[in-house]
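A.B. asks: 3D model of this:
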Amino acid sequence: MMKGQALWALGTMSGTSLDGVDAAMIRTDGHEIFEFGTTAYRPYTDAERATLRAALGRWPGEPGVAEAAEVVETAHAELLARFTGADLVGFHGQTLAHDPARRGTHQAGEGALLAEALGLPVVWDFRSADVGLGGQGAPLAPFFHHALARLTGAERPVVFLNLGGVGNVTWVDPSIPDPDKPGACVAFDTGPANAPINDYMRLRLGKERDEAGALAAKGRVDARIVRTFLTHPYFLKVPPKSLDRNDFHTLLKSVRTRTIPNAVATLTACAAAAVAAGFSQFPSPPEAVLVSGGGRHNRTLMKMLADRLPCPVKPVEAAGLNGDMLEAQAFAYLAVRVLNGLPTSCPETTGARMAVGGGQVSRPTVPA
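C.D. replies: Below you'll find the predicted structure:
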């Protein structure tokens, strides 16, 4: 592979919602996106999901982590073996713990094992270098969002909002050609999104999610709980900033005496309120918010966002993009940037002291 040439990269994402593994191919030189390729999804089984959930919040060497890593590696190897034509893989792994201020960040899964299984170079461990330079290690999709904004012809600032277990936003000014230049991107985690809703549904009803927001639509929001939620010190922090999936674990306790529909409605309102709170931290108002991730399928959450935000809120499909695969595509894009020695984050996106190219490259002993 020649540096700087357009490559077919295969990216993966296993998010904090713990639903499964997304994989997607794109052709890129790490600057422009030339083509979107095939995609696939492998859900975790109930047993696999339980293993991952049991390891949340744990660090390498702690109980359950090795078992979680094996689940991640096995699921990825099975899914990625379905693809042909890839030049390299961008493997995110599964975030189990994230504490950049103290202990660092922990994504389970060994990229070197995948490289041997697939016979392809694998770029992985995307976040550690950023954390080592004082960054949050998250979010990491902003440079890809910048490329997407330019690809779709945006001329004024636009916001990409990902609603996974945790919500994150990227404010993009597409008039600035390079994503690591001052003013091109501002990014941060907004707050909890699907994780509290999904956890509550599992605990109370044995279901993985509030499908399409149907239960929240029947409930009444407890405005007092939402107001208290917004007093959390996180919302006063200046970006860049990031969260662990369980940083707002007390949110479930706050709704425990409410009826199930009212509790789910209130948790959904908290997710929307967190996004709205972040708008005050953008350099200028965006012309639209483009939503990706599982949360965009929650019609109640999307309506709450539309009611709270001062600009149109649309799923990214309105811009011709695939909202289920955006993060997997992002790690395909970042893998090529790593291979080409380009930065993957910068002070404005993660708070790192300088632009940094995260990720390490593992090559197979016997290429495919």
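A.B. asks: make it CA atoms for all contacts and neighbour counts henceforth
C.D. replies: Fine.
A.B. asks: And the contacts of the longest strand along the chain?
C.D. replies: What stands out as the longest strand in the chain, according to DSSP state E, is strand 33-43. Contacts to strand 33-43, defined as CA atoms under 8 Å, 6 or more residues apart in numbering, come from residues 6, 19-28, 75, 79, 147-148, 151, 325.
A.B. asks: do the same with stretch 152-163
C.D. replies: Contacts for stretch 152-163 (CA under 8 Å, 6+ apart): 145, 149, 167-175, 193-194, 284-296, 319-320.
A.B. asks: likewise stretch 278-293?
C.D. replies: Residues from elsewhere that reach stretch 278-293 (CA under 8 Å, 6+ apart): 156-164, 171, 186, 190, 235, 238-239, 311-316, 318-319, 322-326.
A.B. asks: Could you also give me the structure for this next sequence, so I can compare it with the first?
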Amino acid sequence: MRVLGFMSGTSLDAVDMAILDTDGETLQAFGPAGERKLTEATRALVLAATEAAKSWLRGAPEPAEFAPAAEAVAREHFAAAQGFLESYGLGWKEIELIGFHGQTVLHERPTPERSGRTVQLGDGALLATLTGVPVAFDFRTADMAAGGEGAPLAPIYHLARAQASGIARPSAVLNVGGVANVTLFSQSADPLAFDTGPGNGMIDLLVQARGLGRYDEGGRLAAAGRVDQAVLAGYLAHPFFRQPPPKSLDRYDFSLDAVAALSDADAAATLVAFTAEAVRLGLDAATERPKVLIVSGGGRSNPQIMRAITERAGCEVVAAEAVGWRGDAIEAEAFAYLAARTRMGLPISFPGTTGAPKPMTGGRIVEP
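C.D. replies: Reported below is the predicted structural model:
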């Protein structure tokens, strides 16, 4: 199938798009990839929905902010893809399936007392109507209903991509988005995957909260600061880091309160160190230390994050492009691949990636 995959991360920066030719198992061809920045109007609606989600009690009616945000996300993705396809001389008739992740506004991992809860806003039926193409969406709900973490979901694609590239094991793929997640490949065991800790998200929130822009461009703010070791130790004392994988996080699971008294530069430097130390702890969970760590996502464009991870990883650290991958498109490619697996009835989550009780299918498909 020729599948268009979408991803819009918790950084609320852009809609990422990528086209794959795949049967949900092998990767036949890579089509074009691109992005379009989110409009301020959609960003505002999603931020309002995110704030409402923070105080949404279980069993209570869905917040009123969800529906307009879901419609706006669908229309935003349609507009982004319309221009994207036209720029490559393609039309909707050449796309057989769409993988639509939607916009995460809530992610609560399961605990022994309760199941998890996750919300990705995006009107799949509206997107199918606008495009005339079947849409696979709602990829996380079934896994969480079965007791899984609902995240990360990209590992099965990381495996296919690594196999297609002939990446030798032991190795690992690290995606640094709002939250960072790692997929570990050993020579003898099934892949192990989990969220390691914050990625770019806390740094973005810090910069935005202090009126310094949308993100720390080029890592310049962090480069001028010094790590506060006491604050870093406090963050790393969080019980999340003592829990065994698989495990998942929400972008807001860690507060900026601990860096409130620090200067802008010192706060940014400390949060970079937090991201990197969390990655180190994640790699320590591997049954075999990876020989190479392949880094994708927006975080690989921050030199300070890459430097800090390289110092701590205990293995070679390379950006995705060094092995011929499209570092900004991996997540969009992944949801194209997951859409194909959903169409073919293949599992998308596994005991070693989300803690699901068995390999599980997931996602729903809505026809135009």
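A.B. asks: Could you tell me which of the contacts of stretch 278-293 of structure 1 belong to helices?
C.D. replies: Leu326 (DSSP state H).
A.B. asks: coming back round to it: how close does the longest strand of structure 1 sit to structure 2?
C.D. replies: Compared with structure 2 after the fit, strand 33-43 of structure 1 shows a mean deviation of 1.1 Å (mean CA distance after the TM-score superposition for structure 1).
A.B. asks: what's that strand aligned against in structure 2?
C.D. replies: Residues 27-37 of structure 2 are where strand 33-43 of structure 1 lands when matched by TM-score structural alignment.
A.B. asks: buried sites along that stretch?
C.D. replies: Leu27, Ala33, Gly34, Glu35, Arg36 (16 or more other CA atoms under 10 Å).
A.B. asks: Pro155 of structure 2 maps to what in structure 1?
C.D. replies: Checking TM-score structural alignment: Pro155 of structure 2 goes with Pro142.
A.B. asks: ok, now how distant is its match from Ala212 of structure 1?
C.D. replies: To Ala212 of structure 1, Pro142 of structure 1 is 27 Å away according to CA to CA, to the nearest Å.
A.B. asks: excluding its backbone neighbours, what's nearest the alignment partner in structure 2 of Ala288 of structure 1?
C.D. replies: Counting by TM-score structural alignment, Ala288 of structure 1 lines up with Val292 in structure 2. Distance criterion CA to CA, 6 or more residues apart in numbering; nearest residue to Val292 of structure 2, sequence neighbours excluded, is Glu316 at 4.7 Å.
A.B. asks: Give the aligned equivalent of the one you found in structure 1.
C.D. replies: Using TM-score structural alignment, Glu316 of structure 2 pairs with Pro312 in structure 1.
A.B. asks: does its match really touch Ala306, like I thought?
C.D. replies: Yes. Counting by CA atoms under 8 Å, Pro312 of structure 1 touches Ala306, with 6.8 Å between them.
A.B. asks: Structure 2: helices as residue ranges?
C.D. replies: Going by DSSP H, structure 2 shows helices at 40-54, 66-87, 124-131, 141-145, 155-165, 201-209, 220-223, 229-236, 264-284, 303-313, 330-344.
A.B. asks: Out of those, flag the one nearest Thr353 of structure 2.
C.D. replies: Among those, helix 155-165 comes nearest to Thr353 of structure 2, with 7.0 Å by CA to CA.
A.B. asks: That closest one: how far from the chain's middle?
C.D. replies: 16 Å (CA atoms, centre = their mean, to the nearest Å).
A.B. asks: In structure 2, what residue corresponds to Val275 of structure 1?
C.D. replies: In structure 2, Val275 of structure 1 lands on Val279 (TM-score structural alignment).
A.B. asks: ok so, going back, hmm, which of the contacts of strand 33-43 of structure 1 are the buried ones?
C.D. replies: Using 16+ other CA under 10 Å, the buried ones in the contacts of strand 33-43 of structure 1 are 6, 19-28, 75, 79, 147-148, 325.
A.B. asks: Quickly name whichever of those is closest to Ser254 of structure 1.
C.D. replies: Asp19 (24.9 Å).
A.B. asks: show me what contacts the closest one?
C.D. replies: Pro43, Tyr44, Arg49.
A.B. asks: 6 Å instead?
C.D. replies: Pro43 (CA atoms under 6 Å, 6 or more residues apart in numbering).
A.B. asks: so how far is Phe194 of structure 2 from the aligned partner of it in structure 2?
C.D. replies: Under the alignment (TM-score structural alignment), Asp19 of structure 1 pairs with Asp13 of structure 2. Noted for Asp13 of structure 2: a distance of 23 Å to Phe194 of structure 2, by CA to CA.
A.B. asks: ok, now Asp328 of structure 2?
C.D. replies: The value you get for Asp328 of structure 2 to Phe194 of structure 2, if CA to CA is used, is 20 Å.
A.B. asks: Those two: which has the busier surroundings?
C.D. replies: Phe194 (27 against 23; other CA atoms under 10 Å).
A.B. asks: Now do the same for the more buried one: its match in structure 1.
C.D. replies: Match for Phe194 of structure 2 (TM-score structural alignment): Phe188.
A.B. asks: Show me just the buried residues among the contacts of stretch 278-293 of structure 1.
C.D. replies: Counted by 16+ other CA under 10 Å, those give 157-164, 171, 186, 190, 235, 239, 313-316, 322-326 as buried.
A.B. asks: Among the residues you listed, which are located in strands?
C.D. replies: Val158, Val159, Phe160, Leu161, Asn162, Leu163, Trp171, Val186, Thr190, Val313, Lys314, Pro315.
A.B. asks: Quick check: the gap between the third one and Ala55 of structure 1.
C.D. replies: To tie it back to what came earlier, the one meant is Phe160 of structure 1. For Phe160 of structure 1, the distance to Ala55 of structure 1 - CA to CA - is 30 Å.
A.B. asks: Kindly report the same for the second one.
C.D. replies: Val159 of structure 1 sits 33 Å away from Ala55 of structure 1, taking CA to CA as the criterion.
A.B. asks: do the fourth one as well
C.D. replies: Look at Leu161 of structure 1 and Ala55 of structure 1: by CA to CA, they are 27 Å apart.
A.B. asks: cool, and the fifth one?
C.D. replies: With distances taken as CA to CA, Asn162 of structure 1 is found 24 Å from Ala55 of structure 1.
A.B. asks: Equivalent analysis for Val275 of structure 1, please.
C.D. replies: 28 Å.
A.B. asks: And those two? Which one has more around it.
C.D. replies: Val275 (24 against 21).
A.B. asks: Next, the contact list for the nearest residue to the more buried one once chain neighbours are set aside, please.
C.D. replies: Closest residue to Val275 of structure 1 apart from its sequence neighbours, by CA to CA, 6+ apart: Thr190 at 5.4 Å. Counting by CA under 6 Å, 6+ apart, Thr190 of structure 1 touches Gly167, Asn168, Ala274, Val275.
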